[in-house]
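> Pasting the sequence and the predicted coordinates here, then a few questions.
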Amino acid sequence: MRLDKLLVELNIGTRSEVKALLKKGLIFVDGQKATKPETKVDENAVVISYQGKEYTYQKFSYYVMNKPKGLITATEDAHDRTVMDLFYEKCPDAPKGLAPVGRLDKDTTGLLLITNDGKLAHELLSPKKHVDKTYFVTLDGQLSAEDIAALEAGVRIGEGDLTAPATVKYEGSNTCYITIHEGKFHQVKRMFFAVGREVLELKRTSFGQLTLDEEDLPIGHINKLKCESFY
């Protein structure tokens, strides 16, 4: 890869900015000063140094956010603040081109994966892969045994077929965990509405192999992951 392209991918600057940095002798490649933007480097092995900080290239990046309320799950929005607005405020050195995997409603909190690995995102969201998603739900009332049986067997939410079988772990009172592997619009809320209950609070606690640890990842915080977390 050309050195100037790599520097841009490492988010050190724009193409013109990194050329200026190279001209000034401010970029070091494996400890040696580099000045030519067209220099070819092995992006998977080279270590770039700039302003005392070392940069190494990673083709794909993975982050998890404990999404707070009030954010749209999108890369950008003309009217509302998005999860990516928050992400780049907290992680300004992260690569460009990252995006959330799947969608959490504006008033839903919890585990959200952010990556530029399109293949992984497709696999996690594909209905054929049956990737589990678990939510902690606060309701406006208690669930009966019949309600739980209906949710686990599948209910009608206005789209023809029943929802796929779910797993419900009732916590008593007005809270429960529900695990689904579909991703229909407002699905969890609509499922509970189908058994006569309204969702007051909704938090995703797991997504595939990822589990939300609120001590390690408080609301609104972001952690970087290693790709081994998924494979």
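Okay, I see it.
> Only C-alpha atoms from now on, for both contacts and neighbour counts.
OK.
> contacting residues around residue 100?
73-75, 83-84, 112-115 (CA atoms under 8 Å, 6 or more residues apart in numbering).
> hang on, residue 134 is in a strand, isn't it?
Yes. Assigned with DSSP: H, G, I helix; E, B strand; the rest coil, residue 134 falls within a strand.
> ok, structure two:
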Amino acid sequence: MKTTLRLDKLLAHSGFGTRSEIKLLVKRGAVTVNEKPVKDSGMQVNPDRDRITVDGDPVSYREFVYLMLNKPQGVISATEDTRDRTVLDLLGDEYAHFELFPVGRLDKDTEGLLLLTNDGKLAHNLLSPRKHVPKTYFAEVDGAVGSDDVQAFAAGVTLDDGYETMPAQLNVLHTGKPEQNELSRIELTIMEGKFHQVKRMFEAVGKKVVFLKRISMGPLTLDPELPKGNTRELTEDELQALIHVHE
């Protein structure tokens, strides 16, 4: 974090309104820095050292926020959309001013772990193709998934556009019996994130994914206690583990 920043930027980032609204707060004497009323909303302050209050209440400044979301189906991984609800629509008002965005994307009909943040550097590192951050999914598959598929995925499969995937780890939890309309259940860990990749990998071996849920991304695992559609902030241990991914 920068040593100093503009007071109006700090207050706007802390949810106290637009810069013009903050000017009005300053004008009526509502803002103090180190017990002194502020005259200039553009003054430089140090959030680590200066004591800032608005109407007598101390301002707690945070530059970055990191949220774990258990994404439900039917919601898209975007910051805005004219037709569908987005993952940001699931957040409480207390996060509105942080300008959060999803790190990567899950398909509209895919649920599970999604990280929301305003830390562009961390997001870039997690998504960088050079990092090969593993992502693990649980899926229900129409078709009998077996050892042949495990070997095929371990070698890499060729998708419909000719792209050959990196080796992936397929763990078969249950081999379904298609003749009895029984689905296979699997966990799949991939090291890249091509469009619809998990679904297309199974299509490449003649099977169809009917349910998909992401359960981990790098060291971050979906909290089993987190209800669908809900978020919680990352713990310090979870955040440090993510930061160390790209060191």
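Cool, the structure landed. It should be emphasised that the depicted structure is a prediction, and the values quoted were computed from it without experimental measurement.
> thinking again about what came up before, so can I have CSV of the contacts of residue 100 of the first structure showing neighbour count, secondary structure and distance to residue 130 of the first structure?
Shown next, in CSV, are the contacts of residue 100 of the first structure (neighbours: other CA atoms under 10 Å; DSSP: H, G, I helix; E, B strand; the rest coil; distance: CA to CA, whole Å):
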residue, neighbour count, secondary structure, distance to residue 130 of the first structure
73, 23, coil, 22
74, 18, coil, 23
75, 15, coil, 25
83, 26, helix, 25
84, 21, helix, 26
112, 24, strand, 18
113, 22, strand, 17
114, 23, strand, 20
115, 20, strand, 20
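> Still touching in the second structure? Go through those residues.
Retained in the second structure by both residues aligned by TM-score structural alignment, their matches' CA atoms under 8 Å are the following of those: 73-75, 83, 112-115.
> any chance of those in a markdown table, with distance to residue 127 of the first structure too?
A markdown table is the format used below for these (distance: CA to CA, whole Å):
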| residue | distance to residue 127 of the first structure |
| --- | --- |
| 73 | 20 |
| 74 | 20 |
| 75 | 22 |
| 83 | 24 |
| 112 | 18 |
| 113 | 17 |
| 114 | 19 |
| 115 | 19 |
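> Helices along the second structure, start to end?
For the second structure, the helices defined by DSSP state H cover 7-13, 19-27, 120-127, 147-155, 197-204, 236-243.
> Under the alignment, what does residue 108 of the first structure map to in the second structure?
Counting by TM-score structural alignment, residue 108 of the first structure lines up with residue 110 in the second structure.
> My guess is that match contacts residue 209. True?
No. Here residue 110 of the second structure does not reach residue 209: they are 10.5 Å apart, not a contact under CA atoms under 8 Å.
> between those two, which one's more packed in?
Shown here are residue 110 of the second structure and residue 209; by other CA atoms under 10 Å, residue 110 has more neighbours (22 against 19).
> What is the neighbour count of the aligned partner of residue 68 of the first structure in the second structure?
Using TM-score structural alignment as the criterion, residue 68 of the first structure maps onto residue 72 of the second structure. Neighbourhood size, residue 72 of the second structure [other CA under 10 Å]: 21.
> Could I get the full set of strands for the first structure?
Listed in chain order, the strands of the first structure (DSSP state E) span 27-29, 32-34, 47-50, 53-56, 62-67, 99-100, 109-115, 133-139, 167-172, 175-180, 199-207, 210-211, 222-225.
> Return the mean post-superposition distance for the second one against the second structure.
Meaning strand 32-34 of the first structure. Once fitted to the second structure, strand 32-34 of the first structure is off its aligned match by 4.6 Å on average (mean CA distance after the TM-score superposition for the first structure).
> Give me the contact list for that strand.
Taking CA under 8 Å, 6+ apart as the rule, strand 32-34 of the first structure contacts 22, 25-28.
> rewinding a little: OK, contacts around the nearest residue to the match of residue 68 of the first structure once chain neighbours are set aside?
In space, and not counting its chain neighbours, residue 72 of the second structure is closest to residue 111: 4.8 Å by CA to CA, 6 or more residues apart in numbering. Residue 111 of the second structure is in contact with 70-73, 212-214, counting by CA under 8 Å, 6+ apart.
> just residue 217 of the first structure next, same as before
Residues counted as contacts of residue 217 of the first structure (CA under 8 Å, 6+ apart) are 65-66, 223.
> could you flag which of those are buried?
Restricting the contacts of residue 217 of the first structure to buried positions leaves 65-66, with burial counted as 16 or more other CA atoms under 10 Å.
> Turn the contacts of residue 217 of the first structure into TSV, including distance to residue 134 of the first structure.
As requested, the contacts of residue 217 of the first structure are exported to TSV (distance: CA to CA, whole Å):
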residue	distance to residue 134 of the first structure
65	16
66	14
223	20
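> Just name the closest of the contacts of residue 217 of the first structure to residue 35 of the first structure, please.
Residue 35 of the first structure lies nearest to residue 223 out of the contacts of residue 217 of the first structure, by CA to CA, at 34.2 Å.
> any idea what that closest one aligns with in the second structure?
Checking TM-score structural alignment: residue 223 of the first structure goes with residue 232.
> What distance do you get for that match to residue 116 of the second structure?
Residue 232 of the second structure sits 10 Å away from residue 116 of the second structure, going by CA to CA, to the nearest Å.
> what residues do those two have in common as contacts?
67-69.
> Which residue of the first structure is paired with residue 12 of the second structure in the alignment?
Matched by TM-score structural alignment, residue 12 of the second structure corresponds to residue 8 in the first structure.
> Cool, thanks, signing off.
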